[in-house]
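*Asks:* fold the following.
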Amino acid sequence: MLFLVTLGVFLLMEGVTWCTHKYVMHGFGWYLHEDHHQPKYDGFEKNDAFFVVFAIPSMALFYFGSYTSHVYLTYIGLGILCYGIAYFLVHDVLIHQRFKWFKNTNNWYLKGLRKAHKIHHKNMGKEDSQCFGMLFVPVKYFKQFKK
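*Replies:* Model prediction:
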């Protein structure tokens, strides 16, 4: 049962991420997200502060789950942590190549994610962007790569 809690939170985090990306990062949090939409960036960005924003609830849930009788809080925190790891691997490593670990992937799903994110970054400004998700993006971005 606790595995299902973790899995459910992981899947729910895609919706949280989509909403946060669209309404916070491209809204009142644009000040922190703007440098991420610049053509060339190296090292840390102001946008990396969002990792901390998402890590704090996860750490708090681990803490309260460990020191109270509400063990399910730990598994909610684990779901957030697992999504954060997936986000880092997909967004920062695969898509933006901040680390050169998966440079030559030929997987249709990963190529579709990369294509959707490129469409998102095509617009350099705060307004009129699309494709705010990270793991679930419109099917049209996968069709050209699926064999």
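
*Asks:* C-alpha only now, for contacts and for neighbours.
*Replies:* Will do.

*Asks:* mind listing the helices for the protein?
*Replies:* 2-19, 30-33, 49-66, 72-87, 108-122, 140-143 (DSSP state H).

*Asks:* and the fifth one, what does it pack onto?
*Replies:* Under the contact criterion of 3 or more Cα pairs under 8 Å, 6 or more residues apart in numbering; DSSP states H and E, helix 108-122 touches helix 140-143.

*Asks:* please give the structure of this sequence too, so both can be compared:
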Amino acid sequence: MAHLLITLATFAFMEFWAWFMHKFVQHGPLWVLHRSHHVRPSPRPFERNDWFFAIYGAISAVLFITGSNGDRWWFWVGVGIAAYGSVYFLVHDGLIHGRLPFWKKTDNVYLRALKMAHKMHHKTQGRDHSEEFGLLWVSPKYLRLARQQATRRQQ
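*Replies:* This is a model prediction of the structure:
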């Protein structure tokens, strides 16, 4: 049970951490890497921004390798980071940015709200004046808009 709690707590913390890093680091001193993500269309399959994914993957791998196959608590922190990274890749890169060809559209209100919020984030191509820096937490206004769109489509 403790392993599950550590994993879930790490996963939840990663949403806050991703928001913080995105707002204050990626749109700050590491804009040189993140800028590639705001240039559309990206001319390459990999962007400089993908280094962030590699860095967190490496941190997770180190926690796995040194965590004695689950005997140490930090192994489960690595599991939480890896789980968040997997969800991030599927939702952000796969659905929102269409980098996975099998998942371009969804009728799910929550996922549509995430896409709307992310579009607002990319409304500006520069590092300043962006909004909506999180991944899984979405502002209630976008949930309302997505529900309204779904209701209109059903009528």
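
*Asks:* if we can go back for a sec, distance to residue 102 of the first structure and mean neighbour count added to the helices of the first structure, as a markdown table?
*Replies:* As requested, the helices of the first structure are exported to a markdown table (distance: least, Cα to Cα, whole Å; neighbours: other Cα atoms under 10 Å):
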| stretch | distance to residue 102 of the first structure | mean neighbour count |
| --- | --- | --- |
| helix 2-19 | 22 | 17 |
| helix 30-33 | 24 | 17 |
| helix 49-66 | 21 | 15 |
| helix 72-87 | 14 | 21 |
| helix 108-122 | 10 | 19 |
| helix 140-143 | 18 | 15 |
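
*Asks:* to residue 133 of the first structure, which of those helices lies closest?
*Replies:* Among these, helix 2-19 comes nearest to residue 133 of the first structure, with 4.8 Å by Cα to Cα.

*Asks:* mean shift of that closest one relative to the second structure?
*Replies:* Mean deviation of helix 2-19 of the first structure relative to the second structure after superposition (mean Cα distance after the TM-score superposition for the first structure): 0.5 Å.

*Asks:* so what angle separates the directions of that helix and helix 49-66?
*Replies:* When axes from the mean of the first three to the mean of the last three Cα atoms, to 10 degrees is applied, the directions of helix 2-19 of the first structure and helix 49-66 differ by 150 degrees.

*Asks:* so residue 46 of the first structure sits against residue 35, correct?
*Replies:* Yes - using Cα atoms under 8 Å, residue 46 of the first structure is in contact with residue 35, at 6.7 Å.

*Asks:* among the helices of the first structure, which comes closest to residue 39 of the first structure?
*Replies:* helix 108-122 (8.8 Å).

*Asks:* picking up where we left off before, higher neighbour count, residue 46 and residue 35 of the first structure?
*Replies:* residue 35 (17 against 12; other Cα atoms under 10 Å).

*Asks:* mind listing what the more buried one touches?
*Replies:* By Cα atoms under 8 Å, 6 or more residues apart in numbering, the contact set of residue 35 of the first structure is 41, 45, 46, 47.

*Asks:* ok, the residue sitting nearest the centre point of the second structure - contacts?
*Replies:* By Cα atoms, centre = their mean, the second structure has its centre lying nearest to residue 88, at 3.8 Å. Neighbouring residues of residue 88 of the second structure by Cα under 8 Å, 6+ apart: residue 135.
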